[in-house]
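Engineer: have a look at this fold, sequence not included:
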């Protein structure tokens, strides 16, 4: 870790993976906010010293929490904004949270801002109105904004997972900010990431399976809290998992045992899904299978959060 530490306020903190990556980059949260009880319990289990508030960020009033003012960084992995095809018009929940995040920034006045979302927010014209509103609000508040789409696979994560990032700095004489560069080594494959755990209960086909699972995974899909159970996503995503030798219709409780067919197609467990997200083994996820998987599937992989956070920390340090 860096010798110099910074303060942060994390909203929509989820399973805590982004906060974990930012902690590695030098940021200590004064508070974390999420409206899901299981997610709040997860973060408290893993970081008892962190102040976790289980409430909706839309209703959060910083005047009641003066320690959140003037933090170095306001960060958050926001709910995924709906595409135009899904009903872009209207005051949907995702846009309400996005706007609440920007308005919260103008209230607490952090030195820097980091928000993560779907790549479409940066890459597609359908979201030009959202980007313009955000940039205008930031500029009016005296912040300079930077946009980028980054892929977790370029930062040592065994998964092709693209995310959009908005980073902004208070324009107080300017900062020297550069987006992080990809790591200089090939990403782990699914077989490399999960081979040992697939063999841990005596499955004789684990070594052959790991050799076949020779690419990074497709992006895990956390799904909606309104429907469905823990599976690996829509039909196209399940096909991509099948090409890697993984059955994506559901999750297993444990890795395959000695009775599993040598050439069978195993399901992955919750712990293995967390490994695909580069969430460390010691990070405990609270809840039954479905809510636990949603926390994992929605997470920003810690190595990517650390990479962006390190670039922000370097800019803040001057």
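Structural biologist: Done, it's in. Keep in mind that this is a model prediction, so the values were computed, not measured. Numbers count the residues shown, from 1 in each chain.

Engineer: switch to C-alpha atoms for all contacts and neighbour counts from now on
Structural biologist: Will do.

Engineer: in stretch 265-276, what counts as buried?
Structural biologist: 265, 266, 267, 268, 269, 270, 271, 272, 273, 274, 275, 276 (16 or more other CA atoms under 10 Å).

Engineer: the last one - nearest residue in space that isn't next to it in sequence?
Structural biologist: When the adjacent residues along the chain are set aside, residue 276 lies closest to residue 158, with 5.7 Å between them (CA to CA, 6 or more residues apart in numbering).

Engineer: comparison target, given below:
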């Protein structure tokens, strides 16, 4: 079972790894529409997991997975932890695992989750899981072009736990540097779709950027990197409605994705 599934990136990975989803939960309506368009992933439900009764899944779950909201632990935020109204770690993991007695869990989050500022929060979370019979560990990794072929810089953590199996038996997957790619290489066909002459030059910038949903609007990159991308001729704010037109100036900013 997956919670806070987003548009299904993790769901695809779990499906490819051999997991069959009993149910996939997500609150964002656009993400839900994307998930439902890929029904092979499993049944999809829209809603706030804080209001979901999971008792029907008791005894049926091998793995609870999800990408619970990162803002309570992000270095770009206030790092309020469980004081943040968006924090779902305590509810979205402890409560769910307690109710369905899942054999294991895997929750992905920002690297800030592992920062010293969040040490008390992690200790509390580990205490709760230990009481429930889970052996846990936090693993750091880069979901990036250098490790797993994603055209972005994305340092993350994986919070993993097993019930009745020691965590020492778990190994993070190997890295695949040969999959290295860039945003330009990944999106050149889309950016050039309307015949823009500057597409090749844009691709050679080798932009390495990610996205997030903040306060209901989409942002192409964190504010700390905004100026860097503007200097590269890329407008990092918002999402364009279409690819650049054929006569789009080569040297101007483009926010087409």
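Structural biologist: Thanks, I have it. Predicted model only: the values in this text are computed from it and were never measured.

Engineer: tell me how the two chains score on TM-score.
Structural biologist: Once superposed, chain against chain, the TM-score is 0.87 (TM-score structural alignment, normalised by the length of structure 2); 252 aligned residues with a CA RMSD of 2.4 Å.

Engineer: for the buried residues of stretch 265-276 of structure 1, which one is nearest residue 54 of structure 1?
Structural biologist: residue 274 (22.6 Å; CA to CA).

Engineer: quick check, that closest one in a helix?
Structural biologist: Yes. Judged by DSSP: H, G, I helix; E, B strand; the rest coil, residue 274 of structure 1 forms part of a helix.

Engineer: now the farthest one out in structure 1, which residue is it?
Structural biologist: Here structure 1 reaches farthest from its C-alpha mean at residue 259, the gap being 35.7 Å by CA atoms, centre = their mean.

Engineer: let me know the secondary structure of the corresponding residue of structure 2 for that residue.
Structural biologist: Aligning on TM-score structural alignment places residue 259 of structure 1 opposite residue 247 in structure 2. Here residue 247 of structure 2 is coil, with the state taken from three-state DSSP.

Engineer: from residue 254 of structure 2, how far off is the closest residue to residue 247 of structure 2 other than its chain neighbours?
Structural biologist: Once flanking residues are discounted, residue 247 of structure 2 sits nearest to residue 196: 6.4 Å by CA to CA, 6+ apart. As judged by CA to CA, to the nearest Å, residue 196 of structure 2 and residue 254 of structure 2 stand 11 Å apart.

Engineer: any residues in contact with both of these two?
Structural biologist: residue 244 (CA atoms under 8 Å, 6 or more residues apart in numbering).

Engineer: follow-up on the earlier one: how close does the residue farthest from the centre of structure 1 get to residue 246 of structure 1?
Structural biologist: 17 Å.

Engineer: repeat for residue 16 of structure 1
Structural biologist: From residue 16 of structure 1 to residue 246 of structure 1 the distance is 27 Å (CA to CA).

Engineer: in the stretch 1-150 of structure 1, which spans are helices?
Structural biologist: 17-25, 37-46, 93-108, 120-123, 128-140 (DSSP state H, counting those that start in this stretch).

Engineer: under the alignment, what does the residue nearest to residue 276 of structure 1 map to in structure 2?
Structural biologist: Looks like residue 158 of structure 1 aligns to residue 151 there (TM-score structural alignment).

Engineer: residue ranges for the strands of structure 2, please.
Structural biologist: Using DSSP state E, the strands of structure 2 run over 2-3, 24-26, 44-46, 63-66, 104-110, 134-142, 155-163, 212-214, 217-219.

Engineer: any idea which of these gets closest to residue 73 of structure 2?
Structural biologist: Short answer: strand 104-110, nearest of those by CA to CA, at 6.9 Å.

Engineer: on average, how far is the closest one from the matching bit in structure 1?
Structural biologist: Mean deviation of strand 104-110 of structure 2 relative to structure 1 after superposition (mean CA distance after the TM-score superposition for structure 1): 1.0 Å.

Engineer: trace that strand over to structure 1 and give me the residue numbers.
Structural biologist: Going by TM-score structural alignment: strand 104-110 of structure 2 matches residues 112-118.

Engineer: which residues does the most centrally placed residue in structure 2 contact?
Structural biologist: Most central in structure 2 under CA atoms, centre = their mean is residue 67, positioned 5.5 Å from the mean C-alpha point. The contact partners of residue 67 of structure 2, taken as CA under 8 Å, 6+ apart, are 3, 4, 5, 6, 107, 108, 109.

Engineer: how near is it to residue 4 of structure 2?
Structural biologist: Distance from residue 67 of structure 2 to residue 4 of structure 2, by CA to CA: 6 Å.

Engineer: could you do residue 124 of structure 2 as well?
Structural biologist: Residue 124 of structure 2 is 22 Å from residue 4 of structure 2, by CA to CA.

Engineer: between those two, point out the one with more neighbours.
Structural biologist: Neighbour comparison, residue 124 of structure 2 and residue 4: the larger count goes to residue 4, with 24 against 12 (by other CA atoms under 10 Å).

Engineer: what's the closest non-adjacent residue to that one?
Structural biologist: residue 26 (4.9 Å).

Engineer: number of residues surrounding the one you found?
Structural biologist: Residue 26 of structure 2 has 24 nearby residues by other CA under 10 Å.

Engineer: could you find the counterpart of it in structure 1?
Structural biologist: Match for residue 26 of structure 2 (TM-score structural alignment): residue 34.

Engineer: could you do residue 131 of structure 2 as well?
Structural biologist: Applying TM-score structural alignment, one finds that residue 131 of structure 2 aligns to residue 140 in structure 1.

Engineer: now residue 121 of structure 2
Structural biologist: Under the alignment defined by TM-score structural alignment, residue 121 of structure 2 is paired with residue 130 of structure 1.

Engineer: leaving out chain neighbours, which residue sits closest to that match?
Structural biologist: Nearest non-adjacent residue to residue 130 of structure 1 (CA to CA, 6+ apart): residue 121, at 7.9 Å.

Engineer: measure the one you found to residue 53 of structure 1 for me?
Structural biologist: Residue 121 of structure 1 is 27 Å from residue 53 of structure 1, by CA to CA.

Engineer: which one's more surrounded, these two?
Structural biologist: Shown here are residue 121 of structure 1 and residue 53; by other CA under 10 Å, residue 121 has more neighbours (26 against 19).

Engineer: ok, now how distant is that one from residue 81 of structure 1?
Structural biologist: Shown here: residue 121 of structure 1 relative to residue 81 of structure 1, a distance of 8 Å by CA to CA.
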